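Trainee: Here is my input; please provide its structure:
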Amino acid sequence: MVHVVYGDGKGTLVLSQALEAVPGVPEADDQYGFSLAVYDADLDGCSDLVVGDPYEDIGAVPDSGVVHVIYGSVSGLNAGGTAAKEFYQGSGARLGGGPETDDWVGYAVAAGKTSSGTPFLLIGVPGESIADVEDAGGFHYLSGTAMTTAFVHQDTDVAGAVAGTAERDDRFGSSLAATPTHFGVGTPGEALGTVPFAGGVGFFSHALTSGSPKPLGGIGQDQDAVSGDEQVGDQFGAAVAMVPYRASGATSTAESLLVVGTPGQDLKTTVDAGSVQVFKLAVNGTFTETAAIDQNLDGVDGEAEAGDFFGKQLAAVNSSPNATSTATTTRLAIGVPGEESSEEHPEKGGVLIVPLVGAPGASDRWIDPGYGIGSLPAPRMLAGLSLAASPSLLYVGSPYGPAEARAVYGFPWNVASGGAPTQVIKPGEGGIPETGVAFGATVR
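Mentor: Alright, predicted model coming up:
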């Protein structure tokens, strides 16, 4: 189920497959709303909602997955007369290929407009088999208001080779992020040499060649230009985020900052502490690492501990994309779901907020359950698994733990450590139905 909260107190809306206007029917374990994106798909000036349902059964094929685009209007979502569109793999479907068990269409989605104003939608299919290579993964790229589609995987033959090759358990398409000039695709299961599940990220331009986006390159910890060492189970690329970037003196915002989470990274003997790296992407596809962040870095709040999984989730913002990027305008939230501040509250979780430009520890902030994120810390709340960015607020979902703590909290990006949210959205308040199992597990 998806709860839509309109701005300026204009009410709420509940979307699910129980509605006649939404394709399909509710089924056990669908997890409708597992992924979300917002963009103007038809260029009518109203936001449209993308809903991923990766565990939807297509016919008798379990967990093949589906994505819905639900159209907005001046009267609200799903209220303007344009029927929702359904995207799945199968006979007569809008996406190429056929449905297969555990394809997970819609496990990740990302959407927006290119620098030329063309709407685009990315749909991850991390469980897709490429030929006889199981779980190699791929993604669908939908371009323009006509939503012309192209399917891309690591063996796709396009101008400028896609980084890597299709291998078992790569899970290419598990994570997606985009700006108007670039987009990134996470491959957390990528093997680097003999190191399994080390991970990698491919990045692309929105420029189309024969309908497919142009590959620009790939990033992995086996490259000299990338800090850190590839390790078993690092899962480099398990989370990605991107924002537009404009250097001082530049006349346009043509570059991007790509943020990559590596939640399984071991820091010396500290297993699964996790780390995050930031890369600047040039228009021509060259990249430069600008920051490597972990909780052992000078000035950064906290201390790296085993099982923190620092970087498991990310959210980033550039609140002034048409001006020079600064530490104030470009901010990054890093989810640390395994964090625990005491033996009483194991895996309580937390969120670290850092600048994307300049030293990460220069203006970092920390919030966690009982310290900004509600008032009730408890074991295994896993705070930091649900994050979203708007230009003005960082949204933190708190779907687990005590029922009274389950909510979505909106924090100013400059919130002080432990500071209070300026918005709280929770079941039973503001027109939202009182029932809220896992409320806020995904936020957009």
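
Trainee: going forward, measure contacts and count neighbours with C-alpha atoms only.
Mentor: OK.

Trainee: isn't residue 375 right next to residue 369, touching?
Mentor: Yes: counting by CA atoms under 8 Å, residue 369 is a contact partner of residue 375 at 6.5 Å.

Trainee: With neighbour numbers in mind, choose between those two.
Mentor: The residue with more neighbours, out of residue 375 and residue 369, is residue 369; 24 against 13, by other CA atoms under 10 Å.

Trainee: before we move on, what SS does the closest residue to that one other than its chain neighbours have?
Mentor: Distance criterion CA to CA, 6 or more residues apart in numbering; nearest residue to residue 369, sequence neighbours excluded, is residue 377 at 4.7 Å. Put simply, residue 377 is coil when judged by DSSP: H, G, I helix; E, B strand; the rest coil.

Trainee: Residue 377: neighbour count?
Mentor: Count around residue 377 with other CA under 10 Å applied: 22.

Trainee: What's the separation between it and residue 339?
Mentor: Remark: distance between residue 377 and residue 339 (CA to CA, to the nearest Å) = 12 Å.

Trainee: Please enumerate the shared neighbours of these two.
Mentor: Counting by CA atoms under 8 Å, 6 or more residues apart in numbering, the shared contacts of residue 377 and residue 339 are residue 348.

Trainee: OK, contacts around the residue nearest to residue 369?
Mentor: 345, 348, 369, 370.

Trainee: now the other sequence, so there's something to compare against:
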Amino acid sequence: MQILKHDLNANKVPTPVKSLHQDTDGISGGSEAGDLFGKALSMASYRPAGAATDGDSIIAVGSPGEGIEVEGVDKTAAGRVVTLRVTAGGAVSELQDIQQEKTDVTGAAEAGDRFGEQVTVVNTSPRNVGSTTSMLLAVGIPGENEGTVVDSGAVQTFSLLGAPGLTDRWIVPGAAPGLPGVPGANQLLGTSITATATHLYIGTPNGPGARGAAHLMPWSNVTGGAVAPVTSYEPGKDGLPAVGKAFGAAIQ
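Mentor: Sure, this is the predicted structure:
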């Protein structure tokens, strides 16, 4: 992956900051065929303690093809996410290697999970010093099996600051955060996510709804606050025409 500034250089193109891959010094892991490092990217501004402004950034890098070794067995395409801090001066450093075999992280790395197929990060309070409740990450895991339900998928949220297992929350239909429905085979939850300062947006184009749906989940549902109602949009309901399919396949 290549990090660029918005400023144009003498060649009238965005100014390069740093080129990164898994063999770059300071980046964990190693480059292997099929890792797909950088398949999903998302960035948010960050104000560290002692800084006057939010001049730094944190980038989440999805690597859904990454194999994770568990007790000597390689779990092919289990997936992982790397978070990077980019300072205002252009220095880049790794913050966390996030995957399901990390201490206290919910779930377990399994072949084909594709953890990191989609990522979205947000700073819910960009003018203030970043905290564990304002710097947030959501990770799509479309190959996750929920019990015996194959490829039902899941979304997992984390804080971008601190150890991943301290704040992670598990989102599947019918669970505590309030996403409606029930897990179903091949729903591939986690293929469509994005975020704003107030809500996590989750697309469910493959069900439970027959034509797909899109859901707006308040961040408080996964950050320890009150669990508020999830707003859902689905063809055939609340004035939306009952036509088409895969509603929610892309959310921006």
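
Trainee: Quick one: map residue 19 of structure 2 onto structure 1.
Mentor: Matched to structure 1 by TM-score structural alignment, residue 19 of structure 2 sits across from residue 218.

Trainee: is it true that its match touches residue 186?
Mentor: No: Residue 218 of structure 1 is not in contact with residue 186 according to CA under 8 Å; the separation is 9.8 Å.

Trainee: Residues that sit against both of these two, list them.
Mentor: 200, 201, 202.

Trainee: give me the element the last one is part of.
Mentor: What it means is residue 202 of structure 1. strand 200-209 (DSSP states H and E).

Trainee: got the angle between whatever helix or strand comes next after that strand and strand 200-209?
Mentor: The helix or strand immediately downstream of strand 200-209 of structure 1 is strand 212-219, counting by DSSP H and E. Counting by axes from the mean of the first three to the mean of the last three CA atoms, to 10 degrees, strand 212-219 of structure 1 lies at 150 degrees to strand 200-209.

Trainee: and strand 212-219 of structure 1, what does it pack onto?
Mentor: strand 148-152, strand 200-209 (3 or more CA pairs under 8 Å, 6 or more residues apart in numbering; DSSP states H and E).

Trainee: Of the ones you listed, flag the one that's most buried.
Mentor: Among those, strand 200-209 has the highest mean neighbour count (mean count of other CA atoms under 10 Å), at a mean of 21.

Trainee: related to what we said a few turns ago, so which of residue 218 and residue 186 of structure 1 has more stuff around it?
Mentor: Taking other CA under 10 Å, residue 218 of structure 1 and residue 186 do not tie; residue 186 has more neighbours (32 against 21).

Trainee: quick one: which helix or strand includes that one?
Mentor: strand 182-187.

Trainee: What residues in structure 2 pair up with that strand?
Mentor: Counting by TM-score structural alignment, strand 182-187 of structure 1 falls onto no part of structure 2.

Trainee: Do I have it right that residue 7 of structure 2 meets residue 17?
Mentor: No: using CA under 8 Å, residue 7 of structure 2 is not in contact with residue 17; the gap is 10.7 Å.

Trainee: On the three-state scheme, the equivalent of residue 144 of structure 2 over in structure 1 is what?
Mentor: Using TM-score structural alignment as the criterion, residue 144 of structure 2 maps onto residue 339 of structure 1. Here residue 339 of structure 1 is recorded as coil under three-state DSSP.

Trainee: Can you tell me the closest non-neighbouring residue to residue 339 of structure 1?
Mentor: residue 349 (4.4 Å).

Trainee: Quick one: residues contacting the one you found.
Mentor: Taking CA under 8 Å, 6+ apart, one finds 308, 335-340, 368-369, 380-384 in contact with residue 349 of structure 1.

Trainee: What of residue 216 of structure 2?
Mentor: 199, 200, 201, 202, 230, 231, 232.

Trainee: Looking at the residues you listed, spot the one nearest residue 240 of structure 2.
Mentor: Closest approach to residue 240 of structure 2 among the contacts of residue 216 of structure 2 (CA to CA): residue 232, at 11.4 Å.

Trainee: Now do stretch 297-316 of structure 1: which range of structure 2 does it align onto?
Mentor: Using TM-score structural alignment, the match for stretch 297-316 of structure 1 in structure 2 runs over residues 102-121.

Trainee: For that stretch, list every residue counted as buried.
Mentor: The neighbour-count check on stretch 102-121 of structure 2 (16 or more other CA atoms under 10 Å) flags 105-106, 109-121 as buried.

Trainee: Nothing else from me, thank you.
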